[in-house]
Each structure stands twice: as C-alpha cells, then as structure tokens.
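*Asks:* no FASTA, just this:
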C-alpha cells in the first residue's frame, strides 16, 4: 500500500516500522525458473520466443538481487503465459507455484474504485458531493473538514488527509502485527484526530491509504453491506474470479497454491505468510492471482465493469502523485504508469508485508502482473523487479 501506486507504486505499502522499513537483504539468490502456458485460447501466444527469453532474463536478474522468488503472468488474446524464478519456499526450495495465490495489496483500491463508480452510474453516489453527506461527523480534525472534501478528492488522493499508517500504534514488531486485528473506522478516527491535514483539498495529489479506507466506508454506508461483500457481488463474482477474495475475520493464511512470503527484519528474513490484514481493509486487503488480476484490469479497461462515462472519469481525472516517483499519474483508482517504451499502461500495484505486485494493461490489451514474495529491500532489487514488468509490457510481439 504505502510506498507504491505501485502501493500504487513503485515503492512500498506499509508504514509501520516493520512494515515500511526497507532493509538490505543479503541472502544468496536461488535460481529455479519455470514457465507454463495456462490460457484458454490456443490461437494467440503471449510474447514471442525472444521476448519470453528477455523476460526470463529479467526474472533471473531480480532474483539475483536477493528476492526469494518472482513470478510474471502475461495475458494476451485470452491466453496466459507464466514464468517464475527463485523459490516459493526458502526452507523446502519449492518453486514459486503457478496460479499463485498472493496478497494483492493496493490493487484492492482499483476493485473498490470500480464498485464505487458503479454506484456513481446508478446515481447513488455523487463524486463532487462532500464526504460529510455520506459520513456525517466522521471526517474532522486539524484543518480537516468533511464538508470541504469530496468523494472525488478521496478517490484521486487530492483530499490532504493524513496517512493512517503513520499512527504510532501501528509501529509494532512483526510478532504483534501478524495477528493484530484492527477496525478501519477506528484507524481513520485516530489518524484524523491526531494528525493534521497535509494540504487543502484539491491543492495537489498525495498518496494516502486513509483515502481508500474512507472510500470503503462511503461504499458501506450507501449500500449497507461490508466493502468486501459489495466488491465481491459487483466485481469478483461477475468476472468469475474464483481465487480472488477478501479474507474473512480471523483468516490469516492464504489458500493454495501459494508461496510463502517474507520480510526483512534487521537483516533476518521473517516468514509473514500468516497475516491479519484488517489494518489494510479497502486500501489493501484483497487476495488474488496474477491471472485474475490481469482479467480484472482487462475487463475494467475494456468497459465491462464500469459505464463508459465513469470509466472515462477514472482515466481523465488524473494528477501527478507528489509523494511517488515521477511519471505516475493517478486517476480515480487507476494509475497511468510510466514505462520505458512507446505505449500507455493503466493499472495499479501493491506493496504489503510479504508481497510486492505490479499490474497493468497496455493500449493494445496486453495485461501483465509481476509479483515477488518479499518486498524489495534496496534500490537494486526494486529496480530489477520493475524491469521485469517493463520487459513484459514493452515486448513488441
């Protein structure tokens, strides 16, 4: 969530000391490369042999920086191509499993935004209405007024609300964080009551996960259903995404097949596969697979989930994120991502303890998701992981 729009973002999700810290890894790379075609259409093959070789080379380079395992899923013409390097389990040296179930982090925001835009199309939510209309008395604090912040501000990260992940009570050790339950409304209340606004609404765009906890709360207030249930009904079930879900209360593990996931804690690698993600909520709690993230973003950008007027708004109302690397423009739950080739890519990304994901769709409809089972701990590993995504989206054939 936090350091990436690939949180979105090309950087990372958490803000807790153990969640946000980027520490040098220093574990030798293990190379176990696998690849498979898992698609449904035999007429179109994603990427040529030479392009696949380039992607495999990028995967090897990413694992060589110390990441345990990395997987890429490329979907084109209804067919998936999957390649992996490294391992999914350090102890057993098992490979990164195909169809891997992973924590999607801030990709959750795009799912929530799609559901919200359906409500906009139904006339149940007004993007330019103050959030006070939907959550009376909730959005208040030092220089924070719900009557001046619109739903659009929240979805676009132009509200100025502070980052709840900076709360000191979330600055905990992994052994506490892994199983600690949190309530989204309580986290929002504590953040707004203890930290001032960063800027007036609409002045600029600054990525803050608090925005999407609030978007989720608006969605719940309007529909009368928990955000996970509403997103499942509106988005996940219609697309038949059978391995995409919001973990239920007390559900700390991942469904099979899944890799183990890790974090670096002062040079020691910690297994964080079992994790209570209630603190992430509508900002980052979703679980999915590379194939299903590709199907979601493809459907969204093809206009199969959101009406044309609302989809245009998601992509038109963009602003450069001032607290993210240059080149990332954020719309309404979608980001226009900078890549080193002449193509436009829309998507999101995520960073949550144990996983780093990149997801996007090119102008010609190639969808790519990259996932690592440990967040990068230094610029070299972060850059190498980005290069895997770039190699796949920029392939010419």
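*Replies:* Yep, that arrived. Please read all numbers here as calculations on a predicted model, not as lab measurements.
*Asks:* rest of the way, CA atoms for contacts and neighbours
*Replies:* Will do.
*Asks:* now do the contacts for the residue nearest to residue 245 when sequence neighbours are not counted.
*Replies:* Nearest residue to residue 245 in three dimensions, chain neighbours excluded: residue 287, at 5.3 Å (CA to CA, 6 or more residues apart in numbering). Neighbouring residues of residue 287 by CA atoms under 8 Å, 6 or more residues apart in numbering: 101, 102, 103, 104, 105, 243, 244, 245, 246, 247, 254.
*Asks:* restricted to strands, list these.
*Replies:* 101, 102, 103 (DSSP state E).
*Asks:* if you rank those residues by neighbours, which is first?
*Replies:* In terms of neighbours by other CA atoms under 10 Å, the ones in strands among the contacts of residue 287 top out with residue 103 at 34 neighbours.
*Asks:* what sits closest to that one if chain neighbours are left out?
*Replies:* residue 287 (4.5 Å).
*Asks:* same check on residue 288?
*Replies:* Residue 288 sits nearest to residue 244 (CA to CA, 6+ apart), 4.1 Å away.
*Asks:* ok, the one you found touching residue 238?
*Replies:* No. Residue 244 lies out of contact with residue 238 (CA atoms under 8 Å); the separation is 11.9 Å.
*Asks:* tell me, how many residues neighbour residue 121?
*Replies:* By the criterion of other CA under 10 Å, residue 121 has 15 neighbours.
*Asks:* check contacts around it.
*Replies:* Here residue 121 is in contact with 307, 310 (CA under 8 Å, 6+ apart).
*Asks:* against residue 266, how distant is it?
*Replies:* Using CA to CA, to the nearest Å, residue 121 is found at 48 Å from residue 266.
*Asks:* residue 176 too?
*Replies:* From residue 176 to residue 266 the distance is 16 Å (CA to CA).
*Asks:* please compare the first structure with the one that follows:
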C-alpha cells in the first residue's frame, strides 16, 4: 500500500477533502522557463503546460485532498526546460504558494538511489549483484540464499514490512519515532510469531531495499546515508535532494510541502474481509513533521521536480554507471510472472528492472515510476522516443482509485507535443 507504487496507473503492477480546505489554490501560481527557444514558441508552450497543471489541480483537489502541484519538463540540453507550479503548500490560509524552493517526498522513485549505489559498488569490485544475502547479512539465515539482484527486481519472495500491523501502529501511535533498519526488517522476518506469506515470482516488497541498503553499508563500512550523498547527490548536482534515515532537520522540513494522508485502504496483511484499515486514525493528518525512518532505502528521500528529472535523465542516458552495470540496471522481469523479459509486450505489459519500471501508457511504452508515501506522491515519465522527461509532485496520498496524478503527466506531455 505504501511506497509501493511501481505502476503508472493506480493499482498497476505493485499497486501505485474538501474544496473548502483547499481554498485559494487558484491564486497561487508561479512559472519559470529556462533554456533557449524561439520567443514566439516558448510562451505558447509554457502557457499550455501551465494550463494543464491548473486544470488538473482544480479538478483533483476536492477528490485527492491536494493543495498544490509542481512539475518539471526536461527537454534535454540546451533546453528549453519548463518549470511550473500551481496551488499552495498546505491548507492553512497563510501557507505560501508552491514554488521552486518547495520539496516533496520522493517515495519509491528514490529506490533508484539504492540500485545506483549497489551497481556503483559492483563496478568498483566491492560486491556482485549475484552475491547472496547471507554473504553480507548472515543474521538473516531465512533469506541467506537470496541474491542482491532478486532483492532489487522484487523476486526475492521476502514479505513487505510496510504492510504489517507493527508499522501501522508506529505511524498511528508514534509518528515521530525514528525506527532503525533492523526494526523494519524484524517486522517481516519469520521468527515463529508471524505468518507472513512467502511469495513466488514478482512481489513488491520494501524489505528488499532495506536489506540492499544494509548490504551496501556492510560492503563499504559507510552508512547508507553517506553513500547516497557521495555516489548520487554530489556527483549529479542534486542541490535540492536530501536523504536521511530518520527525522529530517528543520531547514529541510521548512521547505517541505505539508503532506496529507487520505488513504482508507486496508493493508496487504490485514484479513481479506477487512472492513477498516489499521491506518484509519491517520486520515486527514498532516505528516510533514513525522519521521520518515520507516522508509529509508526503500523510499525515504526528499527532492523537487527539477532534481528528479535531472537524476532520472542521467540514469536513462547511461551517465551514472558503466555499460555493464547499465545493462544490469535495465534488465527486467515480468510483473506477471517474475521471469526475465527483454521487452514488454501484450503478454507481459509491464516489466520491473532494478528500481525502475517500464510499461504501456497512452502513447506507447515508457519508463516511469510513481512513488507514494503517507502524504506525498512523485511521478516521473521518460518519453524516450520524444526525448522528454516529465516529473510531477503533489502533497497527498489518496486511495488508488482516486489517484490520478498520471493524468497530470499525460496532460503536460500533450501540451508539449501540441502544435
């Protein structure tokens, strides 16, 4: 249910309010344009993008509980690149408009950080993605034979800690508690007191990426947080991207939009006939100042749309790791069967790579990912054929059926392509 949205549409793959509370959003609109283009073209194009963003916010605010949205359209060097914003950072009358300084939680889009760290360490000869978990983390013998590759492509069979009652109780009862990676893993580890199902084939589990983060730390003797900074954030100039395994410092929180939890769905490990979610007490809560320690390497980063596009373009253009590791990064399994596939097809319409997803969207196949946390969503779409990468971010987590963030990306793409 949480930070497990690898599908473009709500509920796809691993599963991706009032108007009065959002009053004044239409008045808060900011637009920036960078790069070079013919003067006669740029205003028309950027105006279309802004209109798409304004329209989406006006339509979806009452349904999804959002108050603002940010978008960045990367058209490649030298541009033009379009940055647009609509609405406010929260529901209070005096909350400022969303702008270039506003941050949102990345959710599972930052799983790409973990994949990058592991692959860079492999390129340095410090580990192999075919190493078993037991080589690095012998304290988890039940999963000792699972390879790092199977952690990263979600075929490990390891249960998902973020769908357990333990995590829900932490969110509800101790929202500011900083959990350790070991505590997260313990929520899913078979110890005789739980009966979490072991799966075959593809199954989305955030536990995989917590384990991968611990392996990277063990292989280098450095905290995962330091590795993200050294191998991802600094070399790629991600000046508005932050990663912490616990509570973020005040200066980062000050830039973070308020985030609203609006999801009434039951957790995966609640009974099939569940009538009420463990998370019901959280409905409507602003999670901005809550600890994000429950996410960590599985999706705990914070960023803005500009940095998301800068990072993902570097990933897809092969500028992060050497060619051997790039090929490993893009290798997919079918989300239907968990078996390797070379390309998506009618039989296998979605593939999961190492923290990346490819699937069919309106207009054809594309790489994309929608990361969701308790109060935020970040979606990027790489339209490779057009050379366009779009990132959109907003500040709520609604039920899957209400989640239409993909429509914002589609509308922006249509606005860019319109003649």
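*Replies:* Here it is on my side, so go on. Since we're looking at a predicted model, the values are computed, not measured.
*Asks:* before we move on, back to that, mind checking what the residue nearest to residue 245 of structure 1 lines up with in structure 2?
*Replies:* Per TM-score structural alignment, the equivalent position to residue 287 of structure 1 in structure 2 is residue 302.
*Asks:* where do the helices sit along the stretch 1-150 of structure 1?
*Replies:* 17-20, 49-64, 108-121 (DSSP state H, counting those that start in this stretch).
*Asks:* now do the shortest one: everything it contacts.
*Replies:* Read that as helix 17-20 of structure 1. 2-3, 12-14, 170-174, 265, 352-353.
*Asks:* same thing but 10 Å
*Replies:* The contact list for helix 17-20 of structure 1 (CA atoms under 10 Å, 6 or more residues apart in numbering) reads 1-3, 11-14, 165-166, 168, 170-174, 177, 263-266, 351-354, 375, 377.
*Asks:* and if you look at stretch 246-256 of structure 2?
*Replies:* With CA under 10 Å, 6+ apart, stretch 246-256 of structure 2 has contacts from 89-90, 98-105, 176-180, 240-242, 288-296, 300-304, 395.
*Asks:* what's the ChimeraX line that selects buried ones from the residues you listed?
*Replies:* A single ChimeraX command is used to select the members of those judged buried by 16 or more other CA atoms under 10 Å:
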select :89,90,98,99,100,102,103,104,105,176,177,178,179,240,241,242,288,289,290,291,292,293,294,295,296,300,301,302,303,304,395
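*Asks:* how about the secondary structure of residue 333 of structure 2?
*Replies:* strand (DSSP: H, G, I helix; E, B strand; the rest coil).
*Asks:* can you find the partner of residue 219 of structure 2 in structure 1?
*Replies:* Under TM-score structural alignment, residue 219 of structure 2 pairs with residue 222 in structure 1.
*Asks:* contact partners for that match?
*Replies:* Here residue 222 of structure 1 is in contact with 116, 119, 124, 125, 134, 135 (CA under 10 Å, 6+ apart).
*Asks:* what does residue 284 of structure 1 give?
*Replies:* Here residue 284 of structure 1 is in contact with 1-2, 7, 13-14, 103-110, 112, 209, 212-213, 246, 277-278, 350-352 (criterion: CA under 10 Å, 6+ apart).
*Asks:* do a quick rundown of the strands in structure 2.
*Replies:* Going by DSSP E, structure 2 shows strands at 29-34, 68-74, 81-87, 104-105, 260-262, 302-303, 332-334, 340-341, 350-352, 357-361, 364-372, 377-383, 388-394, 396-398.
*Asks:* and the last one against structure 1, how far off on average?
*Replies:* Mean deviation of strand 396-398 of structure 2 from its aligned counterpart in structure 1 after superposition (mean CA distance after the TM-score superposition for structure 1): 1.3 Å.
*Asks:* what range does that strand cover in structure 1?
*Replies:* So strand 396-398 of structure 2 sits over residues 374-376 in structure 1, by TM-score structural alignment.
*Asks:* which residues touch that stretch?
*Replies:* 11-13, 19-25, 62, 65-70, 260-264, 269-272, 350-357, 381-385.
*Asks:* how does it look with 6 Å?
*Replies:* 261, 262, 263, 354, 355, 356, 382 (CA atoms under 6 Å, 6 or more residues apart in numbering).
*Asks:* residue 335 of structure 1: which of those residues is nearest?
*Replies:* residue 356 (16.4 Å; CA to CA).
*Asks:* what is the neighbour count of the alignment partner in structure 2 of the closest one?
*Replies:* Structural alignment (TM-score structural alignment) places residue 356 of structure 1 against residue 377 in structure 2. For residue 377 of structure 2, the count of nearby residues is 29 (other CA under 10 Å).
*Asks:* how about residue 94 of structure 2?
*Replies:* The local packing count at residue 94 of structure 2 equals 10, with neighbours defined by other CA under 10 Å.
*Asks:* could you do residue 315 of structure 1 as well?
*Replies:* Residue 315 of structure 1 has 18 nearby residues by other CA under 10 Å.
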